[in-house]
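Asks: Here is my input; please provide its structure:
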Amino acid sequence: MRGAGQRLRLDTLDRVAGPGRGWHGPQVDPRALRVGVVHLGLGAFHRAHQAVFTELAAAATGRDDWGIAGVTQRSAAVREQLVPQDGLYSVLERGADGPALRVVGSVREVLHGGGDPAAVVDRIADPAVRVVTVTVTEKGYRRDGRGGLDRSDPEVVADLTGRPPRTAVGQLVRGLQARRSRGGAPVTVLSCDNLSGNGRVLRGLVHEFVAALPAAQGAGLADWITGAVRFPSCMVDRIVPATRDEDRADANRLLGLEDRGVVVTEPFRQWVIEDDFAADRPTWERAGALFTTDVAGWEAVKLRTLNATHSLLAYLGALSGYDTIAAALSDDRLAAAAEALMVEDVTPTLRVPDGLDLAGYRRQVLARFANPALRHRTVQVAMDGSQKLPVRLLGTVRDRLSAGVVPRHATLAVAAWMVYVARGWDVRGRELPLDDPLADRLRAAASADADPSRLVDSLLRVSEIFGPDLPEHGGFRAVLTEQVMRLRTDLNGSSSHHPY
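Replies: Model (predicted):
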C-alpha cells in the first residue's frame, strides 16, 4: 500500500499524490493560504460543510486569503488529530455509487478554545479576518428558557467576570472588543447552527453579553458592534454521522495514509446565506451556495421538514431497536409516519421559497435518510432533544394549534421523545443514552413507571422546552397522553420492532 503506516501530512501527501490515485487532493495549495476566516466549533459538520465550500470558493477565484483558523471548544481532540497532519483531513462521501474521498486543506490553524482562549481572542481581533463562522450546536449558545443569554450559567458568569473566555459568545465579544481597540476593522459573524433566525439570535446574545459587562468594559462597544459587525442568518444542510472505525479504515485504504481526522458524509450539500456582510467574503456562490435576502423560508422548510423528520425517526427508531436512520426508515410504519409528518403537519405551516419544489424536496429528504451507506445512528440524532424540539417540532405544533388542529404526527414525535427519556431502553433491552444538557432535570421529571398522564404533565412543565403555553393546551396534552400510552403499551407488549 502506498505510504502504508505513514500519517497524512503535507509532505506525505505529496508523495502519494499522482495520476489514478482514486481521490481528490486539496483544490488549493495549503502552504499558500493565509487565514481570513475564524471558525468557532471545529467539529465534523464544519469540516464536511463550510470548510469544503470555502476551499472550493478559493479555488474558483484563485484567492489565497481565505484559509480557516478553526477553534475547538471544550475538547482538544480535534487539535490533536489535525495539528500533526498540518491541518489536512479527508472527507469520505458515502453514496449509492460507493465511497469518494477528497483531502481538504482549507483549515490552516487549529486553536483550542479551552486551552488557549487568548489565542482565539487574538485571531478574532486580527484585521485580516473578515468572517467569523460558528457551529457550536444549539446548546453551545447557552440560552435560557426565554431564548436569551443564560446569566445563571456558570461558564457565562465566569466569562463575564473577566476570565479568558471559554464560551462561544464570550469568545466573540472579547474578540470584538479587542478588534475595536486595534482599529475596528469591520467583520461578519455568521451562525451556521440549526436555530430559527440564527443570525438574529447570535446578535442578540452578543449584545446581551455586552450589556452585562461592567460599564468601563462595555462603554461604546455595543454602538461599535452595531455599526461595524453584521450577523447574517443562513441555512446549512449536509448529513454528517459520527466517524466509525470502518470509515477510518476505508479512508486510509483509499488514501494510502493514516488520517485520524477523517469525517464521513453524504454527497448532498446545501448552504443558503443572507446577503448581508460587513466586509469582504469568500465567493461561496462559486462553490454552490445560494445568496438571498430572505433565508427564513429556506430555514423553516429545512428545520420543520428535514430536521423534524430526522428527530421523529430517531426517537421512534431507537425505541424500536433500529440502530440507524436508514434502518428505521425501512420500517413501513415509521416511513408512513415520516411522510405524514411532512405532508399533513408541516406543509400547511410553510411559506415555500421561490424556486423550491416542496414535493420534490420531501422525496429528496427521504431518499437521503434511506442511504444505508451513511449509517447515521439513531441515538446520535436523538442527542440534545431539549434543545432540538423547540426549533424542529414545536413551531409546527404551535402553528397548527393556532389554526385549530392538533398535529398528530408532530405530537407523536414529541411523545416518542418523552418515552425515550422515561424508558431508557429499546425493545431489545439495550440501554438508550440520554445525552442532553438538561439530562438531570429530565430524569427527575420522568419516571419509567409513571402513568402516561403524569409523565406528560411532568415533562410539559420543563418550561425551557415547552414554554408556558403548550402545557395549558388541553387538546395537545390529551393527544400527547394518548400517544405516550400507545407507544408504551406496544413497546412493552410486542417483540416486533414496531413502536405503535
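Asks: Only C-alpha atoms from now on, for both contacts and neighbour counts.
Replies: Noted.
Asks: Could you pull out the buried residues of stretch 273-289?
Replies: For stretch 273-289, the neighbour count (16 or more other CA atoms under 10 Å) marks 273-274, 277-278, 281-287, 289 as buried.
Asks: Do me a favour and get the end-to-end distance for stretch 174-187?
Replies: For stretch 174-187, the first-to-last residue distance is 14 Å (CA to CA, to the nearest Å).
Asks: Buried ones in it, by neighbour count?
Replies: 174-180, 184-187.
Asks: With stretch 380-389 instead?
Replies: Under the neighbour-count criterion of 16+ other CA under 10 Å, stretch 380-389 has 380-389 buried.
Asks: what does stretch 126-140 give?
Replies: Those buried within stretch 126-140 under the rule 16+ other CA under 10 Å are 126-138, 140.
Asks: quick one more, to check against the first:
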Amino acid sequence: MTSAILQFGTSRFLQAHVDLFVDQALQREQALGRITVVQTTGNAQSAQRVDAFNAPGGYPVRIRGCVDGEVIEQEHRVTAVEAGLHADRDWAAIRELASTSVQVIVSNTGDKGYELSDQDGPELLDAALPPRSFPAKLLVLLHQRYLRGAAPVTLYPCELVADNGTVLRDLVRRLAHAWKLDSGFIVYLGKGCVWVNSLVDRIVSEAIEPAGAVAEPYAIWVIEAQKKMVLPCTHPQIVVTDKLEPYERRKLFLLNLGHSFLAEHWQQHQRPQDETVLQAMSNPKARAQLEAAWEEEVLPVFDALGEGDIARAYLAEVRDRFCNPFLAHRLADIAQNHEEKKRRRMLPVVALANKMELPLAQPRLRAALKLAAARAAQAA
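Replies: Next comes the predicted model:
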C-alpha cells in the first residue's frame, strides 16, 4: 500500500466532498494519488464503511439540486479510496504508511475530535495499539516519520474549528512537550510539517449504506495559502486564498448558525422527529424567526465589518440550499451535539457584536445561548 493521502474519518461528508474531489482530479491526472481512510472510533456503521471501502468498484455519490434554475441529478462512482483501515486493528500498517508514501493527511473527526485523553502517554510511541485521541495518534505517527527521516507532510484538518490547522498544530506540539520529546522533533512539528487552515462547505444530507452519500451541487474547499504546502489535488471547487477568515465567518454565521437555529426551533416546539430543513423552511413560524435572526442579529455584524454585500449574496445561496427540494437534510442529524454547536456557531456572533460595540440586542441568539448554558449547568 502506497497511498499519497491519509484520511482520518469515514463520514459521508468526506465521502461526498474531499474524496469526490480527489476522484474527479484523478480522472484528469491532477491528484497526488489515491486515499487510505482510517476509522478512529468503534462505531459499527463506520466499521461497515471500512469494509465497503475495501470492496472493489467504489461507492456512489448522488448530487441533487438546482443551479441557476437548472435541475442537477448526477451519480458519481468514487474509486479514489484505495483502502479502509481501522486504527485499533491496523495500527502497524497505518504507522508504516504514515512514515513512507503519505504526503498529505486530511481529517474530519467530528465536533469532539480535538479532545485529549488522560489514557494517552509517551509509552504509546512504540506500542502496538494506538492512542485514544486523534491529536495523540497524529503525534505518534509524525514522531515515527521524523525518526525515519521522511519529509514533513502537509496536514489539512477539515473540522469546523476556526484556524483548525493552527489549533491542531498547537495541540500536537503541547502534547510533544508534555511527553518530553526531543527538541528536534518539536521543531519538525512546528516548522517542518505544514498545518493548513481550511474550510469545507457542502450539505451532505443522507448516507447510502454501506458507503456513499447524497449531496447538494454546491461545494467549496477553501484553503489558506502557505509556503511549502502540498495540495492533495487541483479542482474547480478548491479555492486557495491568503484570507480564510471571511469565508469562515460567512459559513459559520449564516449557514451553520442557520442550521442550528432551525434545530433549536425543532427541539423547543417538539416538531416531528423526521422533519427536514426544507420542511422547517416551509413552516412560516420557523422561517420567520430564522429570517429575523439573520436580518436583525447577524447581517448588521457583517455590515459593520464592511462585508455586508458579499454576506447577503452568500445568504441568498444559503436560502436556495436550505430549500433544495431534493435533499432530506434531517434536523435530528443537525441537532447532534446541539449545545456545543450552538456555542460554536452563535456565541462568536454575539461576542463580535460586543467587541465592536454594536447596538444589537440579539435576543434570539442570546436566548438560545442562555438555554445552552443552563443545560450545561444541569449536566454538571
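Asks: Report the TM-score for the pair.
Replies: Once superposed, chain against chain, the TM-score is 0.87 (TM-score structural alignment, normalised by the length of the second structure); 361 aligned residues with a CA RMSD of 2.5 Å.
Asks: hang on, the earlier thing: tell me which of the buried residues of stretch 174-187 of the first structure is nearest to residue 104 of the first structure?
Replies: residue 187 (25.0 Å; CA to CA).
Asks: From residue 315 of the first structure, how far out is the closest one?
Replies: From residue 187 of the first structure over to residue 315 of the first structure the distance is 40 Å, taken as CA to CA.
Asks: can you check residue 62 of the first structure too?
Replies: Note on residue 62 of the first structure: its distance to residue 315 of the first structure, by CA to CA, is 45 Å.
Asks: List the contacts of residue 289 of the first structure.
Replies: Taking CA atoms under 8 Å, 6 or more residues apart in numbering, we find residue 289 of the first structure in contact with 53, 270-273.
Asks: As a check, name the ranges of all strands in the second structure.
Replies: Using DSSP state E, the strands found in the second structure span residues 5-8, 35-39, 59-67, 70-78, 81-86, 104-107, 154-157, 194-195, 198-201, 204-207, 213-215, 220-224, 238-241.
Asks: For the shortest one, name the packing helices and strands.
Replies: Packing contacts for strand 194-195 of the second structure, counted by 3 or more CA pairs under 8 Å, 6 or more residues apart in numbering; DSSP states H and E, involve strand 154-157, helix 164-178.
Asks: In TSV, list these along with distance to residue 373 of the second structure.
Replies: Formatted as TSV, those follow (distance: least, CA to CA, whole Å):
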stretch	distance to residue 373 of the second structure
strand 154-157	28
helix 164-178	24
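Asks: Name the nearest residue to the equivalent of residue 362 of the second structure over in the first structure, ignoring sequence neighbours.
Replies: Correspondence of residue 362 of the second structure to the first structure, assessed by TM-score structural alignment: residue 407. Leaving aside its sequence neighbours, residue 407 of the first structure sits nearest to residue 345 (CA to CA, 6 or more residues apart in numbering; 5.5 Å).
Asks: Residue in the second structure paired with the one you found?
Replies: Mapped onto the second structure by TM-score structural alignment, residue 345 of the first structure lines up with residue 297.
Asks: Kindly report the same for residue 89 of the first structure.
Replies: By TM-score structural alignment, residue 89 of the first structure lines up with residue 59.
Asks: Isn't that match up against residue 209?
Replies: No. Counting by CA atoms under 8 Å, residue 59 of the second structure stays clear of residue 209, with 9.3 Å between them.
Asks: More neighbours: those two, which one.
Replies: Using other CA atoms under 10 Å as the criterion, residue 59 of the second structure and residue 209 rank with residue 59 on top: 22 against 14.
Asks: From the centroid of the second structure, which residue is nearest?
Replies: Geometric centre of the second structure, nearest residue: residue 159, 3.4 Å, by CA atoms, centre = their mean.
Asks: if I look at it, how far off is residue 86 of the second structure?
Replies: Counting by CA to CA, the gap from residue 159 of the second structure to residue 86 of the second structure is 20 Å.
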